[in-house]
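J.: Take a look and give me a structure for this.
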Amino acid sequence: MQRSLGVAGLAGGLWLAGSIAAYADDPASHEQDSSTESSVAAPIELGGLSLGVETEDRSSVEQSSSYTDSDGNTTETESVAESSSQSDLGIDVGEISIDPAAMLATESSTSSVEAGDSGSTEGSQLTSGEVEAPVSLGGVTVTGSQQSASTTEESTTTTTDEGSASTSESTSESSATGGALEIGQLDIDPAAALSDDRESETTSTEGGVNDAESSSETSLEASSPITFEGIAATATDERSSEREIGSTVTDSEGTATTSETVSQASSNAVGVEGLDLAVDPMASVWNSTGSAATQARGIEGAESSASESDTAIWAGAPFHLGGITAAGESAQAEARQATSTVSDDEGTVTSTEQSWDATRTSFIGQTGDIAGEPWVWLTDTRSDASASAGDSEGSDSNTAQMVGYAFPFAIGDSGFASEIVDASGTNTADAITDENGTRTNERTTENQSVTRPGFVLDGAAGDPHGLLDTENAQRNRLV
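T.: Below you'll find the model as predicted:
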């Protein structure tokens, strides 16, 4: 019985040990996957918008007075004054639309396997995202004007036993300014995309050998095309004034009359249009890294490691800029006229004098279309490796960089022209009428000078570019 129990106990122990060993040698594995996706959008549209305001003011004053002294002399005075002003402002905005959108997706997975003293683990992760936000802005128009006018009149008459004397004076002024600004439609379509991929792996064995590897790759792309339909602006300014003075004296000997008129006028105008723009900036970045390491403890502590990385950047912005045209004119004029007439028993004497001055300056300038395609790129490569076994060591490293750029461009014909004119003149006329007849004398003078500066550029083109390339290698050995 004792022998039987001993055999049974030994068999049971062996069976239990074998079961435990069998369970230990049975491989185990684990896996896990996950993914996430999300997106968002928010389109917005806004119809056109209009704003405006208008103001108007008017005023007038009339006044009269009369005075008679003890001698019977009478003085009468009358005056009238009027003024007015008007202004307006308007703003119109075209339709506005915005359509932002974004998307994000992630995926990840992990797995592990264990068998005794050996095991391995793997993991990966992938992330991608996209975003865009197109914007469209309808044209914007701004208009405004300001007008003002004023007039004054005044007259005085004095009557006595010997006759009468009267004087009169009137002035008038007016001004008008205006402007318009028109901005063309603007479209912008920015967009970007991101991608990131990462992987890792580790392995260990019963012999004491460990391996680890990892890699990652990242890329980014972005662009933002822009179109602009140009701009147009105008501004005007006009001013004028006039002044009249007259006097009349009548007595027993006759009548004397004098009058004078002075008028002034100025006008200024300027306009600008063009600047159509189309540009498509783009950029991309790419980066890749990798690393590996091995450790073997059973071979006198042998170790090795290596890493590498590559980076590339590219950017460009082809564009087209429409030429701009500017034109303007400024003119000023002044005229003066004086007349005197004297009549008595012997006859009539009349004298008239006119004088005027005028200046005018005008210009026009134009730049041709400008087109270019600038771009630049950069690459950077790096690698490192090292190994050791006992007292022996070795390492290698390499780096290389390269930079390039270019900017081809072309400019269309350009030019500028101007004209400056100065002019003046006088006219005098005299007439004498008596019992002998009528005698007249008239004289006219005129002066004018013109200057026309200008230049023309028959376009221009160029292609500046360059390249920079560097490389460095280093090796170290210790035995």
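J.: CA atoms for contacts and neighbours, from now on please.
T.: Will do.
J.: ok, which stretches of the stretch 51-200 of the chain are strands?
T.: 74-93, 96-98, 101-115, 118-132, 135-137, 140-160, 163-183, 186-188, 191-204 (DSSP state E, counting those that start in this stretch).
J.: Out of those strands, the one nearest residue 438 is which?
T.: strand 163-183 (27.8 Å; CA to CA).
J.: which helices and strands sit right next to that closest one?
T.: Where contact means 3 or more CA pairs under 8 Å, 6 or more residues apart in numbering; DSSP states H and E, strand 163-183 is packed against strand 140-160, strand 226-251.
J.: for the residue nearest to residue 113 when sequence neighbours are not counted, what are its contacts?
T.: Residue nearest to residue 113 in three dimensions, not counting chain neighbours: residue 29, with 4.3 Å by CA to CA, 6 or more residues apart in numbering. Contact analysis of residue 29 by CA atoms under 8 Å, 6 or more residues apart in numbering lists 111, 112, 113, 114.
J.: How about residue 194?
T.: Counting by CA under 8 Å, 6+ apart, residue 194 touches 127, 128, 129, 130, 218, 219, 220, 221.
J.: re earlier: kindly write the PyMOL command that selects the buried subset of the contacts of residue 29.
T.: The following PyMOL line selects those of these that are buried, judged by 16 or more other CA atoms under 10 Å:
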select buried, resi 112+114
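J.: got the contacts of residue 29 as CSV, with distance to residue 89 columns?
T.: As requested, the contacts of residue 29 are exported to CSV (distance: CA to CA, whole Å):
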residue, distance to residue 89
111, 71
112, 74
113, 78
114, 81
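J.: wait, which of the contacts of residue 29 is closest to residue 325?
T.: residue 111 (68.4 Å).
J.: one more to line up against the first:
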Amino acid sequence: MNVWVKRSLSTAAVAGGLFFAGAAAAHADTGTAHDEGLLGGKASAPIEIGSIDLGVQSSSSSSHSSTVSHTGKQGTTTSTKQSTKSTKDSIGLSTGKITADPAATLKSVTRSTTHRSDGAVSGKQSQHTQGSVQAPVSIGGVKLTGQHEETSTSAEKVTRSDKHGTSVSERRTVRGSKTGGSLETGSITLNPNGSLDTRQVAGGSADRRGNSSIFSHSATDAAGSLPISFGGLKAQGWSDTYSLDYSKQKSTGKHGSRTEERSDERATHTGAGVEVGRLVADPQAELSDRRSFLGQTDRHGRYTLISDQATTGSLSAPFRFDGVSGFVTSQQASRTVRATEVANQHRTVRKIVTDESASSQTIAGHSGAVTGDPSLDFADHRSSLIAGDRHSSIVRRDHDGYAAYAFPYSYDGFGVAGDFANASRHSVIDQVADRHGVTTRTETDQKANRTLPAYNFQGFHGSPEGVVDFSRISQLTQLDK
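T.: The predicted structure is shown next:
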């Protein structure tokens, strides 16, 4: 006889022997026995944490001043100096409410029945188990901010007086900077959950004439999912600087006065930011498994073994992501002012020259939403039949199944844009005032240019899908004729 058939018969014989071993000693008795067991439980642990806000701010400042005066044969010189410095830092953190509610349940019921009458025995045992678990979690988001400021000033003034007149010299500088950033995340929710349901039945019968049969059935169903929602993310940072340099020279004598002033200002700004859109997904899976077995023998050595197994399942993960956007920018500006004034008893001449320039560079881009719904379904079916007697046997096996997949998707595209600009201005003001009146002449030159490059892609979409079939395999073989 075929070796595979012999092994199957051995397995059936062992299963049947174990099932009826408990009833063999009382084979001739008559009676019915019932037994039932129950196991169950339930647990949960809800947690809630309120929102948290944390902020820290610190500042410091210092100043210094001095005055020196000297008088001699050449006259009097007075010098004064002043300086200040200050810093300021701040940081803040806030979180939303956090909740969690994990829970689990389990229930199992076992029943068994044995019946004996007139030398025959039959029995059946069944078990049904159900369980579920879930753990929803919600986090209300996080926001983090920080900023640093720094400012310093210095001033100096020198005055000289002698027989020729008076001269005054002044200088002043200012420096300032500010840097900061922020990070903010949206709320996050998770709800992992799963369930399990199993049923098992086994039994058999035997009589005094040598006829016996055993059977078993089992069914398992499992499912799980992990829905997730993320509210996105925003991050940005910036840096600003400012500077001023100022100087003034003024001298006064018997022939008149002369004044010269110069002011230089500089300002810059640099920034960058990124925003991540919302993400929503719901991956889930299901699995089902069915199995059955039947074995029969009689006193003439005839036997039949039948087994069947069917497994099906599905996987899916629908999702949507709202995309990403970001920018980078840099700006610079400067201004220089030079002023000269000469005055005497006859006239006053003034000249003011101003030079200004500014530039800006910005690049921004975005990527559109992405959606998809990948899925996979599969099935597998196997069955076998073994029948025979002491002289011959027949074996038949069947196997078929399929797997189907699909992935519909969509992408909204992306875009990139830039803004590059430059501008400058030069002006001269000449003014003469005398006993005849005031004459003013103004000249101005301006230049500006701007470039706006842009590119946009409209995206794409598709839906690949297919089915893979397992060809049916049937084998009918007669052995040991």
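J.: TM between them?
T.: Laid over one another, the chains give 0.84 as their TM-score (TM-score structural alignment, normalised by the length of structure 1), with 454 aligned residues with a CA RMSD of 3.0 Å.
J.: Need the counterpart of residue 157 of structure 1 in structure 2.
T.: Matched by TM-score structural alignment, residue 157 of structure 1 corresponds to residue 159 in structure 2.
J.: Now that match: closest residue in space that isn't a chain neighbour?
T.: Residue 159 of structure 2's closest residue in space is residue 168 (CA to CA, 6+ apart), at 4.6 Å.
J.: if I pick the aligned partner of the one you found in structure 1, what's in contact with it?
T.: Using TM-score structural alignment, the equivalent of residue 168 of structure 2 in structure 1 is residue 166. Residue 166 of structure 1 makes contact with 155, 156, 157, 158, 247, 248, 249, according to CA under 8 Å, 6+ apart.
J.: Still touching in structure 2? Go through the residues you listed.
T.: Mapping those onto structure 2 (both residues aligned by TM-score structural alignment, their matches' CA atoms under 8 Å) leaves 155, 156, 157, 158, 247, 248, 249 still in contact.
J.: does residue 400 of structure 2 sit in a helix or strand, and which one?
T.: strand 393-406 (DSSP states H and E).
J.: helices and strands around that strand, which ones?
T.: Applying 3+ CA pairs under 8 Å, 6+ apart, one finds that strand 393-406 of structure 2 makes contact with strand 375-388, strand 465-479.
J.: residues of it that come out buried?
T.: 393, 394, 395, 396, 397, 399, 400, 401, 403, 405, 406.
J.: correct me, but the last one touches residue 468?
T.: No - with contact defined as CA atoms under 8 Å, residue 406 of structure 2 does not reach residue 468; the gap is 11.8 Å.
J.: what ranges do the strands span in the stretch 301-450 of structure 1?
T.: 302-316, 319-321, 324-344, 347-366, 370-372, 375-389, 392-406, 409-411, 414-434, 437-451.
J.: Any chance of a markdown table for those strands, columns distance to residue 3 of structure 1?
T.: Formatted as a markdown table, the strands of the stretch 301-450 of structure 1 follow (distance: least, CA to CA, whole Å):
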| stretch | distance to residue 3 of structure 1 |
| --- | --- |
| strand 302-316 | 54 |
| strand 319-321 | 101 |
| strand 324-344 | 115 |
| strand 347-366 | 120 |
| strand 370-372 | 103 |
| strand 375-389 | 57 |
| strand 392-406 | 62 |
| strand 409-411 | 105 |
| strand 414-434 | 119 |
| strand 437-451 | 138 |
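J.: Would you tell me which of these gets closest to residue 80 of structure 1?
T.: So among these, strand 324-344 is nearest, using CA to CA, at 23.9 Å.
J.: Tell me how far that closest one lies from the chain's centre.
T.: Relative to the mean C-alpha coordinate of its chain, strand 324-344 of structure 1 is positioned 42 Å out (CA atoms, centre = their mean, to the nearest Å).
J.: And for whatever residue of structure 2 lines up with residue 199 of structure 1, the neighbour number?
T.: If you follow residue 199 of structure 1 across to structure 2 using TM-score structural alignment, you land on residue 201. A total of 18 residues lie near residue 201 of structure 2 under the criterion other CA atoms under 10 Å.
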